[in-house]
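1. Next input, structure requested:
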Amino acid sequence: MTIVNIKKRANEIRTLLHQYNYEYYALDNPSVPDAEFDRLMQELIKIESDYPELRTEDSPTVRVGGAAVSKFEKVQHLNPMLSLSNAYSMEDLNEFDKRVRAEVGPDAEIEYVGELKIDGLAISLKYQSGVFHDGVTRGDGTEGERVFENLRTIKSIPLRLKQPIDIEVRGEVFMPKSSFEKSNVDRLANGEEPFANCRNAAAGSLRQLDPKIAAKRNLDIFIYALGENDLSYLQNHDESLQVLNELGFKTNSLTKTFSNMENLQAYIQQIHEDRPSLPYEIDGFVVKVNQLGYQQKLGMTSKAPKWAIAYKFPAEEVVSKILDIELTIGRTGQLTPTAILEPVQVAGTTVGRATLHNEDIIKAKGIKIGDYAVIRKAGDIIPEVVRPIVERRTGEEFEFVLPTECPECGSDLERLDGEVATRCINHTGCPAQVREGLIHFVSRDAMNVDGLGEKVVNQLFSNGLIHTVADLYRLRKEDLLKLDRMGAKSVDNLLQAIEVSKQNSLERLILGLGIRHIGKNGAKKLAQKFETMEQLKIATFDELITTEDMGDKTADSVYTFLHHTESLALLDELAQLGVNMKYKGPKPVVVAAGDNPFAEKIFVLTGTLHQMKRNEAKALIESRGGKVTGSVSANTDVLIAGEKAGSKLTNAQDLGVEIWSEEKFIEIIQ
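-> From the prediction side, this is the model:
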C-alpha cells in the first residue's frame, strides 16, 4: 500500500471514529458494536506508530494522555466566566421574574430555559477551523489554568467539529457517579484516601499534571453555552444549544424551555425528586432568559449576569452531637466560633466542623455544648448548625461562654457598637491575625503567588521564616531547603513565583494589604483613581470619598490605614524590595457625555487585531463607558472589525451597524 493510500485510510478511520464517538458519548445511541470501534482504533494506532508523520492533532489516539507538564499556565479569559446569583426559594425565582420583566418591559413575551446545575468544574473550550485547540478552567472568572492535555482525554469532548469554524464554548466537566465509585474502590485498594465527593474528584482529576492519570478517571462534560463566536444569526439560547449539539458537542437532554415561571417551577420540583436517580451529581437548577436580545438588554453586574439565576436545592439535613465550640481568629481580628461535631455524612462528604458565625447566633439559636443538633450545608458547600434538638437534652449540656481574652495572644477582646463581631485588638502582635494576613496577601485575588497556599504559609510562619508580608521577598533558597517536603525544584518555582508577583498592578497590592472594607472592586477603583501608592498615601479623606462606590466608612478605613506608622513602614519596605507601586491597567477616561463616542454604547469585536489584544481593546472600551458583547444584534451600536472579520461583519452590514477598523478605533481612543 502506498503512503498516499495509507494516509487516505488513516483519514477515513479518524472520520469514522469521530462519528462513532459522537453517537456514543453525545447522543447515547451507538451505531456500531464496541468491538468494531476497538478494531478501528487499533488499526489507527498501528498506522500512526508506523508512520508518525501521519498523526494529526485531532486524532482519537491523543485521548490516551500526552506528556506530563511541570505546572499549569495561567490564561486570561477574553470574556469573563461570571458566577450566577443564587435563589433559595420559589419566591426568589418569582422576584427574579419580576426584575426581568420590569427591565425588559411588561408586555414582552419572555421565555426561560431551565438547565440542571451540574456539580463539577466550569471550563472554556476553544476550536480553530473546527479542531480542538485550547481548554482553560474558570479559575476566578477572569483568569484560569490551561488544562488542554487533560481535557483531550475526555471522550465526550469532540476533537474535531462537524463544521470547520472558530468557536469558544463553555461547559461543566464532571465525574459520573459510577466513575466516582470505581475510582474510590481503586484508591482504597492502593492505600489512598478516597475522594470526598464527585466535584472534588473531577476538579482534582482535571488538575493532574500527568494527563495519563486524568485519562483513567473517566470524566465527562455537558456544554451549556456559547462563548466567543460568529454565530450572530442565533436569536435564542435554546437555539444555540441545538447548534452546539449539531456541531458534535454533548448537551444535557433534560434542558427545557418554558413560557412561564409556573411550569418551570413544577419542572424544578420534578428534577429535585429525581435527583437521587440521576447518573451524575447536581447541586441546583439554572434559569436563563431564552431570548439573546433580552439577555443583552438586561446586561450584567460586576459579578453576575442579570438574565440568569441559580436555584439551589434545599440542603440535606442530618443530626450530630456538638462536642465543643472552638474559636478562630481571622486577619482582621474577628473571632469566629466553630462547632466541633461527631463526624457525620452531609451531602456526600464527612463533616466534623460547622460554622456558628458569631456569639449572637449561638445565643439566638440557644445552642449548648453537648447538644444534638441539626446540621446542613449552606448552598451544599459550608456546613452550619441549624438548631439544637432540645428534646434530646440530658442535663449534661452547658452554655458556651465567650472569653474576655484572645485565645491566641491573650490580648483584650473588643466588640464595637453596632457590630456583631468580637475582635482581638492586638492587630500586629496576634499570631493568628498575622498568619491569616499573610495567607490573604498571597491569595489568588491579591498578589496571586502560585504555589504559596495556606499550608506553605503556615509552614513558613511556624518555622519563623516570615512575620510580615515583606519577609516573603527576603526568603532564601538555603532556608527553604531545610523545610519538610521542600525539594530544590519546588523551592525554585516558589521563589520565581514570589519574584513574578513584584510586577503586579497596584490594585492587587492594595487588596493584599487587607484594609478593612476594601474588596477586589474597591481596590481597583482606588488604583485607577490615584495611580500610584505615593498619591494614595497623601490623599485626604475628602479625596478618598470621591472614589467611585466608596462610602464614609470605607474611606475612613483606608485613610486610617495609610496614616498608621507601621503601615507606612511596611509600604516603604515593599517598595525597597522591588514591589511595584503603580497601576498598570487602563485608567477610566472622563469625557463629557456629548463628546464621548463610547458612553452607553454596545460594541462587538471581531477578527484579528494587530496593535493590541482583544481583552485590552475591551478594557479600553469599558473604561470609557462602553459595553462589549459577543454577538451582533439590532442592539449593537459599533462593530470593530479586525483582519478576517467573518460573518459578524456581514451581519453588521446587513443590520446597518456602524463599523470601525482597528485604525479608526485607535485614532478615536487617542
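
2. CA only for contacts and neighbour counts going forward, please
-> Fine.

3. Make sure Val289 is actually in contact with Val104.
-> No - here Val289 does not reach Val104: they are 10.6 Å apart, not a contact under C-alpha atoms under 8 Å.

4. Of those two, give the one with the bigger neighbour count.
-> In terms of neighbours (other C-alpha atoms under 10 Å), Val289 is the more surrounded of Val289 and Val104; the figures are 25 against 17.

5. residue boundaries of the strands in the stretch 451-600 of the chain?
-> In chain order, the stretch 451-600 of the chain shows no strands, with DSSP state E, counting those that start in this stretch as the criterion.

6. need the helices for it, in chain order.
-> All helices of the stretch 451-600 of the chain, identified by DSSP state H, counting those that start in this stretch, fall at 454-462, 477-480, 488-501, 506-512, 520-530, 533-537, 541-545, 552-562, 565-576.

7. Quick one: neighbours of Gln269, just the number.
-> 12.

8. now swap in the one 4 residues further on and tell me
-> If you count neighbours by other C-alpha under 10 Å, Glu273 ends up with 10.

9. dump the residue contacts of it.
-> For Glu273, no residue counts as a contact, taking C-alpha atoms under 8 Å, 6 or more residues apart in numbering as the criterion.

10. could you check the distance from it over to Phe222?
-> Relative to Phe222, Glu273 is positioned 21 Å away (criterion: C-alpha to C-alpha, to the nearest Å).

11. Next: Glu95.
-> Distance of Glu95 to Phe222, given as C-alpha to C-alpha: 29 Å.

12. which of those two has more neighbours?
-> When Glu95 and Phe222 are compared for neighbours, Phe222 comes out ahead with 22 against 12, by other C-alpha under 10 Å.

13. The helix or strand that one falls within packs against which elements?
-> Assessed by DSSP states H and E, Phe222 sits inside strand 220-226. Where contact means 3 or more C-alpha pairs under 8 Å, 6 or more residues apart in numbering; DSSP states H and E, strand 220-226 is packed against strand 167-174, helix 237-247.

14. okay, the ones you listed in a markdown table with distance to Leu494 and mean neighbour count next?
-> As requested, those are exported to a markdown table (distance: least, C-alpha to C-alpha, whole Å; neighbours: other C-alpha atoms under 10 Å):
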| stretch | distance to Leu494 | mean neighbour count |
| --- | --- | --- |
| strand 167-174 | 29 | 23 |
| helix 237-247 | 41 | 18 |
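
15. structure for this one too, so we can compare:
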Amino acid sequence: MSAQEPTAEDRAPAQVRERHAELSAELDDHSYRYYMGKPVISDAEYDTLMRELEGIEERHPSLVTRDSPTQKVGAPISVDFAPIEHLERMQSLDNAFSAEEFEAWVQRVESEAPIDAYLCELKIDGLAVDLVYENGRLVRAATRGDGRVGEDITLNLRTIEDIPVDLDQSARAAPELLEVRGEVFLPGEAFEELNARLADEGKTPFANPRNGAAGSLRQKDPRITATRPLSMLVHGVGAHTGVEFTHQSHVYGLLREWGLPVSDRYRVLTTRQEVADYIDYYTEHRHEPPYEIDGVVIKVDDVSLQRRLGSTSRAPRWAIAYKYPPEEVTTRLADIRVNVGRTGRVTPYGVMEPVRVAGSEVEFATLHNAQEVARKGVLIGDTVVLRKAGDVIPEILGPVTERRDGSEREFAMPETCPECGTRLGRQKEADVDVRCPNSRDCPGQRRERLFYIASRKALDIEALGYVAATALTQPLEPATPPLRDEGDLFDLTVEDLLPIRSLVLDPDTTEPKRDPESGEPKVVTFFANQKGEPKKTVEKLFEELEQAKEKPLWRVLVALSIRHVGPRAAEDLARHFRSIEAIAEASEEELSAVEGVGPAIVASIREWFDVDWHREIVRKWRAAGVRMEEEGAGGPRLLDNTTVVVTGSLSGFSRDEAKEAIADRGGRVTGSVSKKTGFVVVGDSPGSKYDKAVQAGVPVLDEDGFRVLLEKGPDAAMERRINTD
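-> The predicted structure follows:
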C-alpha cells in the first residue's frame, strides 16, 4: 500500500481522520515503549490497535503516509549507541491470527505462483539483530531499529558465545559480504536465574525474557553483557555478494555450515495440511523449546518465488507469522502481601481475582520488591496486566489506569517480618530489598532454605518437598522443631518424624491451605499413618538423604544458600578449590581469581563463613558423612581446562550424572559448541550440536569414548573419537 492522491470518493470524513491520527500517535508511543523495554499494553492489545488502523487505511488509502505505523518497522533508535544503516532494509511480518486468515494468505500466494514447499519455523520472542560479515569476519552488528537504521551493538554481540566472530570456512569459503538476520534471546531457565540474581542484588528484574535480552544487549559496558546468558538463532540474510541462494532451506544449510546458530526445529513442508499440523503441534507444545515463542513463521522456500512475490513497504508477501493467543490477560489485584525467602529477602506478591492464562488458573504473582511496586505504579484494587509463560512465575506487568474508580490504595511495606516479627531493614546501605536479619531463628527462612536444599539444583531430595520442609521447621506439634537449623538435617531419626503435626502451606504465598468444605486450615501428620507407623515417604526420605551425602561439592555449595552463589558459580569454585575448607579459608584475592566469581560473590562467601552457626552447619554435615571435597582432591584433575558439551541420551548416565562426572575431574560443561569446546559427547538423538561439532572440527565421542575421557583423560579420548569425515 502506498500514498496516493485522494479522489472525491476516497476523501476520509473528519471523524475518520481524527481516529487515524489518534491511533497513529498511540501506536508510535507503544512501539517506542516496547523497544525501550517498558511496554504498557500487551502484544494482543497492540495487534488489535494496529489492525484497526490497517482497516481504516484500506478503506481510505489517502491516509497512508510514509510516517504511518503501518508503513514502519520497529521504533526510533536510542541515542546511547551510534547509528548504523542496514545494508538492506529489515522488514517486519504480516500476521495471521486464525486458520481462516492463514488460509486466505495461502490462497493469495498460490494464486500468483505455484508453491512447491513452505519452510516453517518458530517465531522467537526476542530481539531482532543484524550482523555483517566481510570475507568471513564479523565487522559490525546492530539492532533492527526502525528497519533502516539500528543501534551499533557490535561489542555486546561479540560476547554471545553462539555468534562466531570468524565464520568457519573449512568446508566452504565465506562470501565477500554476508548480512545475517537473527533473534537474540534469553532461554527460559537462564532468564529466571538472571532475574533472581538481579532481585538478590537489589536491582530491578526484567518483566520478561524479551525485555531481558534487549536490556542485556543495551548495556554500555560489554563486560556486563558478557555475564548475561544470551543466545541467538539466525533466520535469514539481507545483502550478500559472492554467494547465491536457491531456497530458504539452502540459506539455512549454508549458514549452519559457516558455524552460525540455526534452529533445529524448522521444517520444509509441501502441503497445507503439513503446515497446519506443524502450527497445531506447537500450539500444544508452545513451551517445549528452551525459549519463548509467540507463533510460527511460514515462508515460501523457493527464493526465486520470493522475489516474484515481492514485498510491501514493510513486509514480504512471501512470508507470514501465525500468532498464537496471548499469554497476557487482565484481572483485578485484590491485595498485595509479602513473604520471606531463604536469604531473608521480603518480597511482595499480588493476590488477584483468579484468572486463566497460559493453560492454568492463576491467583498469585510476583512483584519482586517495594521499589518495583512503585515503579510499576500498581495500586491495590487496580485492574492489572498479568503475564505467565509456561513454568515461569506469573508476573504483574502494570496497571490499566483507565479502569480506576478512586477506590484503589497504595501498598505499604510492613516494618516487621511476617514470619517471626523481627524488625525489617536493609542489610547494606545500598540495598534495595529489605530483609529479616533473624536468619537462623526465623521459621520462614529455615523452611525456605530447607526446601531449597532439596531442589534439583542443590541436593535433589525428592521426598523433601514443601510440606515436609514446613513440618520439619515449624510444626504445630511438638512445640520444638526437630531441626534447629539445616545443620541437623542429616542427623534426623524416624523417632523425630513420627509425632509431627503441621499446617499445609501454599509454596507461592506461604499461607495455610484450607479445606474446601469447612474452610479450616489443613493439618497433616506427614510422616506417620493413622496407626502412628512410618509412611513409605519416610523410608524414601532417608534413602535420599544417604544419596545426597555423595553429591558433588558444587551441589553442597549451592545447598548452603550463600547469597549470589548459584550452580554456575558453585561449579567454578568447586573446580578451582576442590574442597569446602579451601573455599572457607580463601582470601578475597584468591576467590576473585576464579573465573566467573565477581565482587558480590566474593563478599557473600566471606560474610557467610564469618558466621559461627554457618560454620557449624558445615561441621555437622561433614560429621554426618556429607562429601566436602571433590573426588580425587589433591590428585590429578584429568579434565582441567577442558570444556565438554553433552548432547542426546546416554544409556549409562543421566544428564546430571554426566555433568557431575565431568566437573569431578575439573572439566566444565557448556550448552553450546564453539571453537573452545574440547569434546562433544553424543548419545541417541543428538540434534544440531553434533552437526555443529562436525562443522567446527571438534572431537566427537560416543558413550564408550566418554568413559575413556573420564578414566584416562583427553589424550586417550582423542584416540577413541568418532571419525566424522
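
16. Superposed, what's their TM-score?
-> Structural agreement between the overlaid chains, expressed as a TM-score with TM-score structural alignment, normalised by the length of structure 1, amounts to 0.50; 401 aligned residues with a C-alpha RMSD of 5.3 Å.

17. Make JSON lines out of the helices and strands packed on strand 220-226 of structure 1 and add distance to Asn5 of structure 1.
-> JSON lines is the format used below for these (distance: least, C-alpha to C-alpha, whole Å):
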{"stretch": "strand 167-174", "distance to Asn5 of structure 1": "32"}
{"stretch": "helix 237-247", "distance to Asn5 of structure 1": "29"}
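
18. Which one, of the ones you listed, ends up nearest to Ile439 of structure 1?
-> Ile439 of structure 1 sits nearest to strand 167-174 of all these, at 28.9 Å, using C-alpha to C-alpha.

19. Would you tell me what the next helix or strand after that closest one is?
-> Where DSSP H and E defines the elements, the next helix or strand beyond strand 167-174 of structure 1 is helix 177-189.

20. Could you give me the buried positions within that next one?
-> Within helix 177-189 of structure 1, the residues that qualify as buried are 179-181, 183-184, counting by 16 or more other C-alpha atoms under 10 Å.

21. for the helix or strand just after that helix, which positions count as buried?
-> Reading on from helix 177-189 of structure 1 to the C-terminus, the next helix or strand found by DSSP H and E is helix 198-206. By neighbour count with 16+ other C-alpha under 10 Å, helix 198-206 of structure 1 contains the buried residues 198-203, 205-206.

22. packing partners for helix 198-206 of structure 1?
-> For helix 198-206 of structure 1, the contact count by 3+ C-alpha pairs under 8 Å, 6+ apart identifies strand 121-128, strand 167-174, helix 177-189, helix 211-215 as packing neighbours.

23. where does Val180 of structure 2 land in three-state SS?
-> In three-state terms, and counting by DSSP: H, G, I helix; E, B strand; the rest coil, Val180 of structure 2 is strand.

24. what's the burial count for it?
-> Counted with other C-alpha under 10 Å, residues neighbouring Val180 of structure 2 total 20.

25. how much space between it and Gly236 of structure 2?
-> If you measure Val180 of structure 2 against Gly236 of structure 2 using C-alpha to C-alpha, the figure is 6 Å.

26. same thing with Leu386 of structure 2?
-> 33 Å.

27. the more surrounded of those two?
-> Neighbours were counted for Leu386 of structure 2 and for Gly236 using other C-alpha under 10 Å; Leu386 has more, 25 against 16.

28. Was I right to think the more buried one contacts Leu333?
-> No - applying C-alpha under 8 Å as the test, Leu386 of structure 2 and Leu333 come out as separate, 9.8 Å apart.

29. Could you tell me how many residues sit around Arg272 of structure 2?
-> A total of 13 residues lie near Arg272 of structure 2 under the criterion other C-alpha under 10 Å.

30. do the same with the one 10 residues further on
-> Taking other C-alpha under 10 Å as the neighbour definition, Tyr282 of structure 2 ends up with a count of 18.

31. next one: Glu18 of structure 2
-> A count of nearby residues for Glu18 of structure 2, using other C-alpha under 10 Å, gives 12.

32. any idea which element it lies in?
-> For Glu18 of structure 2, the enclosing helix or strand under DSSP H and E is helix 14-35.

33. Can you check which of the helices of the stretch 451-600 of structure 1 gets nearest to Leu655 of structure 1?
-> When the helices of the stretch 451-600 of structure 1 are compared by C-alpha to C-alpha, helix 520-530 sits nearest Leu655 of structure 1, at 36.2 Å.

34. Can you check what angle separates the closest one from helix 552-562?
-> If you take axes from the mean of the first three to the mean of the last three C-alpha atoms, to 10 degrees, helix 520-530 of structure 1 sits at 70 degrees to helix 552-562.

35. What is the helix or strand hosting Glu151 of structure 2 packed up against?
-> Under the criterion of DSSP H and E, Glu151 of structure 2 resides in strand 149-151. Using 3+ C-alpha pairs under 8 Å, 6+ apart as the contact definition, the elements that strand 149-151 of structure 2 packs against are strand 83-85, strand 137-143.

36. can you do 10 Å?
-> Helices and strands touching strand 149-151 of structure 2, as assessed by 3 or more C-alpha pairs under 10 Å, 6 or more residues apart in numbering; DSSP states H and E, comprise strand 83-85, strand 127-134, strand 137-143.

37. What's the first helix or strand after that strand?
-> helix 154-157.

38. Now do the buried residues in the helix or strand in which Ala617 of structure 1 is found.
-> For Ala617 of structure 1, the enclosing helix or strand under DSSP H and E is helix 614-623. By neighbour count with 16+ other C-alpha under 10 Å, helix 614-623 of structure 1 contains the buried residues 614, 617-623.

39. Taking helix 520-530 as reference, get the angle to that helix.
-> Direction vectors for helix 614-623 of structure 1 and helix 520-530, defined by the same axes, to 10 degrees, enclose an angle of 80 degrees.

40. how about stretch 178-188 of structure 2: buried residues?
-> In stretch 178-188 of structure 2, residues buried by neighbour count (16+ other C-alpha under 10 Å) are 178-188.
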